[in-house]
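K.L.:
sequence and predicted model, in that order:
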Amino acid sequence: MTPPVNRTVSALLATLPALEAAFADVPRPTRVMGCTNCCISPEELEVLSTTARDDLDAEALSSYANNAMGTVGSEADFRYFLPRLLQLAVTDAFEYPDRPFVIRTLKYVPWATAWTPAQGAAILAYLDAWWHGTLTEATPVDDVDEVLATLFDVLPTGEHARILATWLEGGRTALAHLATFVQAHSMQVALGKKWDVWVPPGASEVVAAWLGSGAPFGALFGQFERDPDAADAALFLDAAALLEHA
């Protein structure tokens, strides 16, 4: 029997048609350059330059995905390969790198400011779907802490407050993830320390201010009040207590 598709994968799959359409007219690179000492082989570079984007599988793109915008390739060819990279990342098709690693490569390109509005919107929809799917899955396929850190790393700073606000709109499961985050990281975040290795500079201060704004406390305490006898009620109450005087 085929296992059900989880919420994150389902949400990401729904964004792929718009992503493919937005990048459909990006020309294929005639040559991809890269470090062939240890990062990618000449044969792999040849495949990238001679194979249609949709025909490239995870094996063909793995070395590129692991080194793109570092020791392999340019912004122009990354723009061409990106929809295929993100498509393969949906199902974690790469043995390595994993989905968060692939997504973090976006921080090296001006996708939100210099690429076409359609391309920027398609990428933003993909990132939103990743966040929403993660928050609404009881056992997320990607670690919530890492997903949040990655979004702070790749999104324009103007989007950070919106991403945090959506955490309060994802229902009880999303708030359970928030309660777990608060219990695990509220102190280090308040001190300006990273909650995950991928947290970019300044992110902890933004999260700390949001946690102290009153809205997260209200949402968590509200969940406790709705059903104080629930098996997970203490999770919400304890997390709210940590924020009450933040």
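P.N.:
Perfect, I can see it now. Numbering: from 1, shown residues only.
K.L.:
going by C-alpha atoms from here, please, whenever you check contacts or count neighbours.
P.N.:
Noted.
K.L.:
list the contacts of the closest residue to residue 47 other than its chain neighbours.
P.N.:
In space, and not counting its chain neighbours, residue 47 is closest to residue 60: 7.2 Å by Cα to Cα, 6 or more residues apart in numbering. Going by Cα atoms under 8 Å, 6 or more residues apart in numbering, residue 60 touches 44, 47, 48.
K.L.:
of those, closest to residue 154?
P.N.:
residue 48 (25.1 Å; Cα to Cα).
K.L.:
excluding chain neighbours, what is closest to the closest one?
P.N.:
residue 32 (7.0 Å).
K.L.:
next, count neighbours for the nearest residue to residue 15 once chain neighbours are set aside.
P.N.:
Nearest in space to residue 15, with sequence neighbours left out and distances taken as Cα to Cα, 6+ apart, is residue 126 at 5.7 Å. Per other Cα atoms under 10 Å, the neighbour tally for residue 126 reads 24.
K.L.:
can you point out the buried residues in the host helix or strand of residue 126?
P.N.:
Assigned by DSSP states H and E, residue 126 belongs to helix 117-135. Across helix 117-135, burial judged by 16 or more other Cα atoms under 10 Å covers 119-135.
K.L.:
take a look at this one as well, against the first:
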Amino acid sequence: MAAERRLSCRSRGGPFEIESDQPDRGLALALEALGEAFSSVRPPAAIDCCPHCKKAHDFAPVLMHPRHRLTGIELGDYAFSVLNTVGSEADLHYLAGRILQLLHSDDSRMPDIEVFYDKLRRAGWQSWPQAEAIAAVFDALWHDLLTRDPSHECVDTLLCALGLAEDTITPRLLRWADLDCDVAVRRLYEFVTWGCRQKGGLLIPCNAFWNRALPTYRELVVWLNEGPALRAVTAAFDRYDDPGLLEVVADVHGLLVMVGHGYEHDNIA
């Protein structure tokens, strides 16, 4: 079939503006709601850092300026280094909402979203009072990915980020398996074509940020190779009659039937 155009990884607008052919206000509202959700979290007295890497006053502007006015100038380096050579769970909790807003906006000074989503997991975000607001952002991003073209994030980027942040991505995969619109089908084509590679009879994700020790990585590889994805694609043949979309379905089907035969669960990692 004709080569598919690569979807825009990040359609950059303002902090809460999603530039897309079909703007999703649900995502914008979920990001905006983080400000209120984190409003009760007080700033720490200081942000500690490794004395060999940074000086404490390097991060003083992070605590001096109103949180909602911070940009990647103040937060980019912090978001990349926190929990390694900078900061603690306490200051990460204070800044997490604003960092998420900037990660999904037009501030190019922020790190890859996978980097920060992994830090959220390490900080135990699901135990925070703001966990519901964070989960709402994740849900909105996933909905945007499966329903909007172009989506706000690339499929391999978002899937890896959620796999690093969440305890399980099975609900995400079950939702995807519905393949209930053409965008969801094309996202699967995009992922298996550009976001995966074959290794040892398995279709595995290419994104280098994946932590193969996490259960979410195993969930994804099993979904791709043990039959759930193939069954979803097979069912999609009866759901659509558009010749172009059926060609995409056939391409995905062809890739999935070639993998997953004879592998052992213990070899997934």
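P.N.:
Everything's here; your move. These numbers come from a predicted model, not from an experiment.
K.L.:
quick TM-score on the pair, please.
P.N.:
Here the TM-score for the pair of chains, by TM-score structural alignment, normalised by the length of structure 1, is 0.81; 239 aligned residues with a Cα RMSD of 3.0 Å.
K.L.:
tell me which residue of structure 2 lines up with the residue nearest to residue 15 of structure 1.
P.N.:
Mapped onto structure 2 by TM-score structural alignment, residue 126 of structure 1 lines up with residue 137.
K.L.:
who are the neighbours in contact with its match?
P.N.:
Here residue 137 of structure 2 is in contact with 27, 30, 31 (Cα under 8 Å, 6+ apart).
K.L.:
from residue 105 of structure 2, how far out is the last one?
P.N.:
Spelled out, that is residue 31 of structure 2. Counting by Cα to Cα, to the nearest Å, the gap from residue 31 of structure 2 to residue 105 of structure 2 is 10 Å.
K.L.:
swap in residue 59 of structure 2?
P.N.:
Applying Cα to Cα to residue 59 of structure 2 and residue 105 of structure 2 gives a distance of 22 Å.
K.L.:
which one's more surrounded, those two?
P.N.:
residue 105 (23 against 20).
K.L.:
let's verify that one: helix, strand, or coil?
P.N.:
Secondary structure for residue 105 of structure 2, judged by DSSP: H, G, I helix; E, B strand; the rest coil, is coil.
K.L.:
which residue in structure 1 aligns with it?
P.N.:
So, by TM-score structural alignment, residue 105 of structure 2 is matched to residue 91.
K.L.:
residues near the counterpart of residue 136 of structure 1 in structure 2, how many?
P.N.:
In structure 2, the residue paired with residue 136 of structure 1 according to TM-score structural alignment is residue 147. Other residues near residue 147 of structure 2 come to 18 when the count uses other Cα under 10 Å.
K.L.:
so residue 147 of structure 2 sits right up against residue 186, yeah?
P.N.:
No - under the criterion of Cα atoms under 8 Å, residue 147 of structure 2 makes no contact with residue 186, lying 10.2 Å away.
K.L.:
and the strands in structure 2?
P.N.:
Listed in chain order, the strands found in structure 2 under DSSP state E are 196-199, 202-205.
K.L.:
tell me the helices and strands packed up against the first one.
P.N.:
In this structure, strand 196-199 of structure 2 makes packing contacts with strand 202-205, judged by 3 or more Cα pairs under 8 Å, 6 or more residues apart in numbering; DSSP states H and E.
K.L.:
what's the mean distance for the strand it packs on versus structure 1?
P.N.:
With the two structures superposed, strand 202-205 of structure 2 lies on average 5.0 Å from its match in structure 1, counting by mean Cα distance after the TM-score superposition for structure 1.
K.L.:
and that strand, what does it pack onto?
P.N.:
Counting by 3+ Cα pairs under 8 Å, 6+ apart, strand 202-205 of structure 2 packs on strand 196-199, helix 215-225.
K.L.:
centre of the chain versus it, how much separation?
P.N.:
18 Å (Cα atoms, centre = their mean, to the nearest Å).
K.L.:
ok, stretch 61-68 of structure 2 next?
P.N.:
Per Cα atoms, centre = their mean, the centroid offset for stretch 61-68 of structure 2 relative to its chain is 26 Å.
K.L.:
where in structure 1 does it fall?
P.N.:
Counting by TM-score structural alignment, stretch 61-68 of structure 2 corresponds to 47-54 in structure 1.
K.L.:
mind listing what's buried along that stretch?
P.N.:
Neighbour-count burial for stretch 47-54 of structure 1 [16+ other Cα under 10 Å]: 47, 48, 49, 53.
K.L.:
please apply the same query to stretch 98-111 of structure 2.
P.N.:
Those buried within stretch 98-111 of structure 2 under the rule 16+ other Cα under 10 Å are 98-107, 109-111.
K.L.:
can you give me the helices for structure 1?
P.N.:
7-22, 42-50, 58-67, 75-90, 99-104, 117-135, 144-154, 160-166, 171-190, 203-211, 215-226, 233-243 (DSSP state H).
K.L.:
tally of neighbours for the equivalent of residue 245 of structure 2 over in structure 1?
P.N.:
In structure 1, the residue equivalent to residue 245 of structure 2 is residue 232, according to TM-score structural alignment. Counted by other Cα under 10 Å, the residues lying close to residue 232 of structure 1 total 13.
K.L.:
same question for residue 117 of structure 2.
P.N.:
23.
K.L.:
that one against residue 162, yeah?
P.N.:
Yes - counting by Cα under 8 Å, residue 117 of structure 2 does reach residue 162; the two are 7.1 Å apart.
K.L.:
how about the alignment partner in structure 1 of residue 46 of structure 2: what's its closest non-neighbour residue?
P.N.:
Matched by TM-score structural alignment, residue 46 of structure 2 corresponds to residue 31 in structure 1. Nearest residue to residue 31 of structure 1, sequence neighbours excluded (Cα to Cα, 6+ apart): residue 49, at 5.3 Å.
K.L.:
what separates that neighbour from residue 42 of structure 1, distance-wise?
P.N.:
Applying Cα to Cα, the value for residue 49 of structure 1 to residue 42 of structure 1 is 11 Å.
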